[in-house]
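> The following block contains a protein sequence and its predicted model.
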Amino acid sequence: MSIRKSINKARSKFYNKVTSYTFMKYSSLLVLIGYILLLIIGVTVAALFDPDGYTIWKNWISDLGSSNHTPTPILYDIACIIAGSMTLPLTFYMENLLAPLPYYDETLLRKQHFSRLRFRLSSFAFLFSIIGNFGYIGVGIFSADRNYQSLSILGEGPHNIMSYLAFGGFTFGAFFMGWLTVLYKTKIPKILGIYGIFGPLITAILNLIYGTPLLEWFLLFSILLWIIPLSLFVLYKPGLIPR
């Protein structure tokens, strides 16, 4: 076997492993438990030890990653890296689930194709979700304490850039996946799809207009209110669990 074939075989095996239902299930559960727990602990520690008193209505989320506000900024950094990396399998799994390949219908004796709009919506949902995943990993790597100005682009430090990518990626990922679940049969509740279209997007627009710490927190909550129910439906709804 040539080196190229060996690499392709190993890559295919790795992809099938990390996008399998079992791997997606445990990685999603790690996010649901680990990320939320670390976030709660991080906020609690900051509220107790921030010299000025940490609250969600006067402090930015990124302050959780700053030693000026908390003695344990590493908690938020780890939470971001866990959330960004461990939701990658869910992103790939949802892409496979919602944009399946054409299949041969033995009853009709011909290949069945799905609409181009469905593939486009799923492609945009996948692309923006991936951007959100890597953006959130970047938030953990380039925290408020590591917002190196030497890496600034157009006056924005790496932490700010990664924050825009994370929030923007997850917001538009929810938007396009929401349209997909509303327009097509996906076994995901359409009410959740409607929320995915409007919830994070409206909150993101308000955050861009007014730019307050509380609205930034609301944007995070609006994204979690999309991802958590979606994860639970995929994990536990019988029609979405492979047999």
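Good, I have the coordinates.
> can we go C-alpha only for contacts and neighbour counts from here?
OK.
> ranges for the helices of the protein?
In the chain, the helices defined using DSSP state H lie at 3-18, 21-30, 36-49, 73-86, 88-98, 116-141, 158-183, 190-210, 213-236.
> Could you pull up the contacting residues of the closest residue to Ile188 other than its chain neighbours?
Leaving aside its chain neighbours, Ile188 sits nearest to Thr181 (6.4 Å; criterion: Cα to Cα, 6 or more residues apart in numbering). Taking Cα atoms under 8 Å, 6 or more residues apart in numbering as the criterion, Thr181 is in contact with Ile188, Pro189, Lys190, Gly193.
> Let's see if you can find the most crowded of those residues.
Tallying neighbours with other Cα atoms under 10 Å puts Gly193 at the head of these, with 23 neighbours.
> For that one, give me its contacts.
Met177, Gly178, Trp179, Leu180, Thr181, Val182.
> can you put the helices of the chain in TSV and add distance to Trp57?
Supplementary listing: these in TSV, determined by distance: least, Cα to Cα, whole Å:
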stretch	distance to Trp57
helix 3-18	38
helix 21-30	28
helix 36-49	12
helix 73-86	18
helix 88-98	30
helix 116-141	21
helix 158-183	18
helix 190-210	13
helix 213-236	4
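> mind checking which of these is nearest Arg110?
If you check each of the helices of the chain against Arg110 by Cα to Cα, helix 116-141 wins as the nearest, at 18.2 Å.
> Next, the angle from the closest one to helix 88-98.
The directions of helix 116-141 and helix 88-98 differ by 180 degrees, with axes from the mean of the first three to the mean of the last three Cα atoms, to 10 degrees as the criterion.
> Who are the packing partners of helix 116-141?
If contacts are counted by 3 or more Cα pairs under 8 Å, 6 or more residues apart in numbering; DSSP states H and E, helix 116-141 sits against helix 73-86, helix 88-98, helix 158-183.
> take a look at this one as well, against the first:
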Amino acid sequence: MFSKQTREGGETIRQDITIIAGLAVFLIFSVFTLTSIALFPDGFSPFENWISDLGNSEYNPSGSMIFNIGCMITGISMALFFIGLKRHYTTEKNKRNMTLTLAMGLFSSFSLIMIGIFSEDYPQEHTLWSGIFFVALIIFMILANITLMKHKGFFKPIGYYAFVIIMLDLALIVTKVMGMKVPILEWLTVFASIIWILLLAYNIHIGKPSVHQA
């Protein structure tokens, strides 16, 4: 049998891994994206260019691989973070909800990895996985917010911020379905989402040890 101190030490290590994974999501995506923008040859504007244009080898021959690799590594980091998020915020009352939330989070992470694999060089596959990513992301955030807002260790303003992101994601999906080109909505949705993950990581950091709090 493990001692209480040993178990608590193991939980602390897992929490630290979750926090690091959340920080990595923000840093990796930001660094790889900004590096790819710097290598974009004809000038890049979030008002004119979709994020995925950075991964197009025709548009961005020097920086496309950097962006696509960044998406894949970010997706892996997201998956690690979501696994830790479930462990940190699961209680006896919300086990089923957190399991469903984790499943959708892992699906969105996987779709981001697939966006990196199937860049705009593969239009059909890229469109499919990009659509899946944004739909999965909005479902995940709705499920996560519903569950987390009921947890006493959760900082409620982060939840209110998540509702803003959900509205941005909905607006993005609607404009794409209507055939409107509003790239800035995509930029706002993606970067607001990774900032949300960073805030969740910080919430876990300041709340330690709060695993399994009701």
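Okay, I see it. Note that this is a predicted model, so its numbers are computed, not measured.
> Keep only the contacts of Thr181 of structure 1 that stay in contact in structure 2.
Checked against structure 2 using both residues aligned by TM-score structural alignment, their matches' Cα atoms under 8 Å, the contacts of Thr181 of structure 1 keep these contacts: Ile188, Gly193.
> ok so, going back, distance to Glu216 of structure 1 for the helices and strands packed on helix 116-141 of structure 1 - can I get that in TSV?
Converted to TSV, those look like this (distance: least, Cα to Cα, whole Å):
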stretch	distance to Glu216 of structure 1
helix 73-86	15
helix 88-98	23
helix 158-183	9
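> Quick one, which of the ones you listed gets closest to Ser6 of structure 1.
Checked against Cα to Cα, the stretch from those lying closest is helix 88-98, at 23.0 Å.
> which residues of structure 2 does the closest one align to?
Against structure 2, the aligned range for helix 88-98 of structure 1 is residues 79-89 (TM-score structural alignment).
> after superposition, how close is that stretch to structure 1?
Compared with structure 1 after fitting, stretch 79-89 of structure 2 has a mean deviation of 1.3 Å; criterion: mean Cα distance after the TM-score superposition for structure 1.
> who touches that stretch?
For stretch 79-89 of structure 2, contacts defined as Cα under 8 Å, 6+ apart pick out 14-15, 17-19, 21-22, 98-99, 102, 105-106, 109-110, 148, 151, 204, 210-213.
> Now, of those residues, which are buried?
15, 17-19, 21-22, 98, 102, 105-106, 109-110, 148, 151, 204, 210-211 (16 or more other Cα atoms under 10 Å).
> about what we covered before: translate the residue nearest to Ile188 of structure 1 into the numbering of structure 2.
Across the alignment, which pairs residues by TM-score structural alignment, Thr181 of structure 1 is matched by Leu148 of structure 2.
> gap between its match and Ile197 of structure 2?
If you measure Leu148 of structure 2 against Ile197 of structure 2 using Cα to Cα, to the nearest Å, the figure is 13 Å.
> again, but for Thr101 of structure 2
14 Å.
> do the same with Leu106 of structure 2
For Leu106 of structure 2, the distance to Ile197 of structure 2 under the criterion Cα to Cα works out to 14 Å.
> Nearest spatial neighbour of Ala58 of structure 2, chain-adjacent residues omitted?
No Ala there; residue 58 of structure 2 is Glu. Excluding its sequence neighbours, the residue lying closest to Glu58 of structure 2 (Cα to Cα, 6+ apart) is Asp121, at 7.9 Å.
> That neighbour -> structure 1?
Here Asp121 of structure 2 is matched to Asp145 in structure 1, going by TM-score structural alignment.
> do Ser109 of structure 2 as well
Ser109 of structure 2 maps onto Asn133 in structure 1, by TM-score structural alignment.
> ok, now which ones touch the spatially closest residue to its match that is not a sequence neighbour?
Nearest non-adjacent residue to Asn133 of structure 1, counting by Cα to Cα, 6+ apart: Gly84, 4.3 Å away. Under the criterion of Cα under 8 Å, 6+ apart, the neighbours of Gly84 of structure 1 are Gly132, Asn133, Phe134, Gly135, Tyr136, Ile137.
> cutoff 6 Å now
Taking Cα atoms under 6 Å, 6 or more residues apart in numbering as the contact definition, Gly84 of structure 1 lies against Asn133, Tyr136, Ile137.
> Next: Gly70 of structure 2.
Gly70 of structure 2 touches Phe29, Phe32, counting by Cα under 6 Å, 6+ apart.
> All good on my end, thank you.
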